[in-house]
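Enquirer: heads up, no residue letters with this:
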């Protein structure tokens, strides 16, 4: 019997964000009908990870964080929840991963990226230095794909802040384009959209579009370990 896959996301009060994450979980389940796939959340939404694991007491379980970098929620919240359940294991966060960089590059291309645009990667931010390092690694990978620097800036908890980075980039002339390194619509995506850039790409998941196959692949790869 395959371990149950618990797809654990942050949670959001945004209906669009909720729909986008639910679509990803559904796509993972559709790709692997042999798996028991369940959703859980670390904040805002229910069910939280604790009750889901309790419901599966004694059942082999693999928790896959639907999080782009590994910060407090992975190293503390999910690690503690899983460590209390001998039958459960914890996968790594989704990022950094070359497929995420490619998805961001595709978003920039679809947005009409120009040769003289200045690009900034917008991430949620974290007080955990390891999560910030993850974002910097992803920004470097994106820069290699698009042939120019795409430094990371943050919406909370880390420096530089996105609005400040956009303001500084304006001094160089040309358009400022923000690559939104967020999984789904919600509070942070709304902040990114108001950062003052000329172009802001949408999050990686949208309620009006099927989840990218690369994201489904990534979730299942993390599950497989």
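Expert: Arrived safely. Everything quoted here is computed from the prediction, not taken from an experiment. Residues are numbered from 1 along each chain as shown.

Enquirer: can we go C-alpha only for contacts and neighbour counts from here?
Expert: Noted.

Enquirer: what about the helices in this protein?
Expert: Taking DSSP state H as the test, the helices found in the chain are 15-31, 49-55, 72, 79-83, 98-110, 129-146, 162-170, 187-193, 213-224.

Enquirer: now the ones you listed in CSV, with mean neighbour count?
Expert: Listed next are the helices of the chain as CSV, based on neighbours: other C-alpha atoms under 10 Å:
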stretch, mean neighbour count
helix 15-31, 19
helix 49-55, 16
helix 72, 16
helix 79-83, 16
helix 98-110, 18
helix 129-146, 20
helix 162-170, 18
helix 187-193, 18
helix 213-224, 17
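
Enquirer: And those: which comes nearest residue 201?
Expert: When these are ranked by distance to residue 201, counting by C-alpha to C-alpha, first place goes to helix 98-110 at 6.2 Å.

Enquirer: Tell me which residues touch the residue minimising distance to the centre of the chain, please.
Expert: Relative to the mean C-alpha position of the chain, the nearest C-alpha, by C-alpha atoms, centre = their mean, is the one of residue 68, at 3.3 Å. Neighbour list for residue 68: 93, 94, 95, 96, 182, 183 [criterion: C-alpha atoms under 8 Å, 6 or more residues apart in numbering].

Enquirer: Residue 9 too?
Expert: Residue 9 makes contact with 21, 39, 40, 41, 42, 65, 66, 67, according to C-alpha under 8 Å, 6+ apart.

Enquirer: Most neighbours of all these, which one?
Expert: Each of these was scored by neighbour count (other C-alpha atoms under 10 Å); the top score is that of residue 66, with 29 neighbours.

Enquirer: how close does that residue get to residue 171?
Expert: Here residue 66 is placed at a distance of 36 Å from residue 171 (C-alpha to C-alpha, to the nearest Å).

Enquirer: also this one, for the comparison:
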């Protein structure tokens, strides 16, 4: 079978890479016939270019790269295609990012720590943030969909590159009548930015409910395989 190369952003925090590797093991366990390899864009090893070059050396002619990314921002749209282009001799198909398909996972993580049926709850959906407005709007749209579906107040917040930050989002929710705050995680893995969000939220409200990142939910591994299969089918049709 054509190898699946899972590529995450990478982080100086070793918990992040460890979480990504654990996710890859779950993907492998669900599809033991599939060659699943872990890679990173930056900051962690192995880099995606190194993994793709390994495949070329081993005689592979094709690969499917599945971005372990939640948004279609600079890393997905620019960085990853540019890195793939650095490796000749391999036909690489890049799958879609994981994105909004993980909405239910993020919501369930929130529900594990906060009473989502409480009408006084305010929810911050915390994400990394991007210089691309459309990527930030996708997070804000997800927060609005939760609000419409579940009845609690919900706003997006960002760790960097975009506004509002978490304290500002919490203040907005308080102004709209929220008496309790839950912070939902739009991150796959623990790391420096999720820690920053947690610290900021606790500084405002020590009783804030903080949801866990998403990667160790079984549905994430299932989605990785779905993205692989969809990309592979498209590659076959275009061949």
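Expert: Here it is on my side, so go on. Keep in mind that this is a model prediction, so the values were computed, not measured.

Enquirer: How close are the two chains, by TM-score?
Expert: After superposition, the two chains reach a TM-score (TM-score structural alignment, normalised by the length of structure 1) of 0.89; 217 aligned residues with a C-alpha RMSD of 1.8 Å.

Enquirer: any idea which of the contacts of residue 68 of structure 1 is the one closest to residue 119 of structure 1?
Expert: Comparing these against residue 119 of structure 1 with C-alpha to C-alpha picks out residue 182 as the nearest, at 15.6 Å.

Enquirer: List the contacts of the residue lying closest to that closest one once chain neighbours are set aside.
Expert: Distance criterion C-alpha to C-alpha, 6 or more residues apart in numbering; nearest residue to residue 182 of structure 1, sequence neighbours excluded, is residue 203 at 5.1 Å. Shown in contact with residue 203 of structure 1 (C-alpha under 8 Å, 6+ apart): 180, 181, 182, 183, 184, 185, 189.

Enquirer: if I look at the counterpart of residue 203 of structure 1 in structure 2, how far off is residue 83 of structure 2?
Expert: Aligning on TM-score structural alignment places residue 203 of structure 1 opposite residue 213 in structure 2. Separation of residue 213 of structure 2 from residue 83 of structure 2 (C-alpha to C-alpha) stands at 27 Å.

Enquirer: Ok, residue 55 of structure 2 next?
Expert: 15 Å.

Enquirer: Return the distance of the match of residue 203 of structure 1 relative to residue 57 of structure 2.
Expert: Residue 213 of structure 2 sits 35 Å away from residue 57 of structure 2 when distances are taken as C-alpha to C-alpha.

Enquirer: go on, residue 178 of structure 2?
Expert: Note on residue 178 of structure 2: its distance to residue 57 of structure 2, by C-alpha to C-alpha, is 57 Å.

Enquirer: Look at these two and report which has more neighbours.
Expert: Counting neighbours by other C-alpha under 10 Å for residue 178 of structure 2 and for residue 57 shows that residue 178 has the greater number, 20 against 11.

Enquirer: just checking, the more buried one touches residue 151?
Expert: No - in terms of C-alpha atoms under 8 Å, residue 178 of structure 2 does not count as a neighbour of residue 151; the distance is 11.8 Å.

Enquirer: shared neighbours of those two, which are they?
Expert: Between them, residue 178 of structure 2 and residue 151 share no neighbouring residue, with contact defined by C-alpha under 8 Å, 6+ apart.

Enquirer: Give me the neighbour count for residue 78 of structure 2.
Expert: Using other C-alpha under 10 Å, residue 78 of structure 2 is surrounded by 11 other residues.

Enquirer: for residue 47 of structure 1, same thing?
Expert: The number of residues packed around residue 47 of structure 1, counting by other C-alpha under 10 Å, is 16.

Enquirer: mind checking how far the closest residue to residue 28 of structure 2 other than its chain neighbours is from residue 119 of structure 2?
Expert: Nearest non-adjacent residue to residue 28 of structure 2, counting by C-alpha to C-alpha, 6+ apart: residue 36, 6.1 Å away. When C-alpha to C-alpha is the yardstick, residue 36 of structure 2 and residue 119 of structure 2 sit 44 Å from each other.
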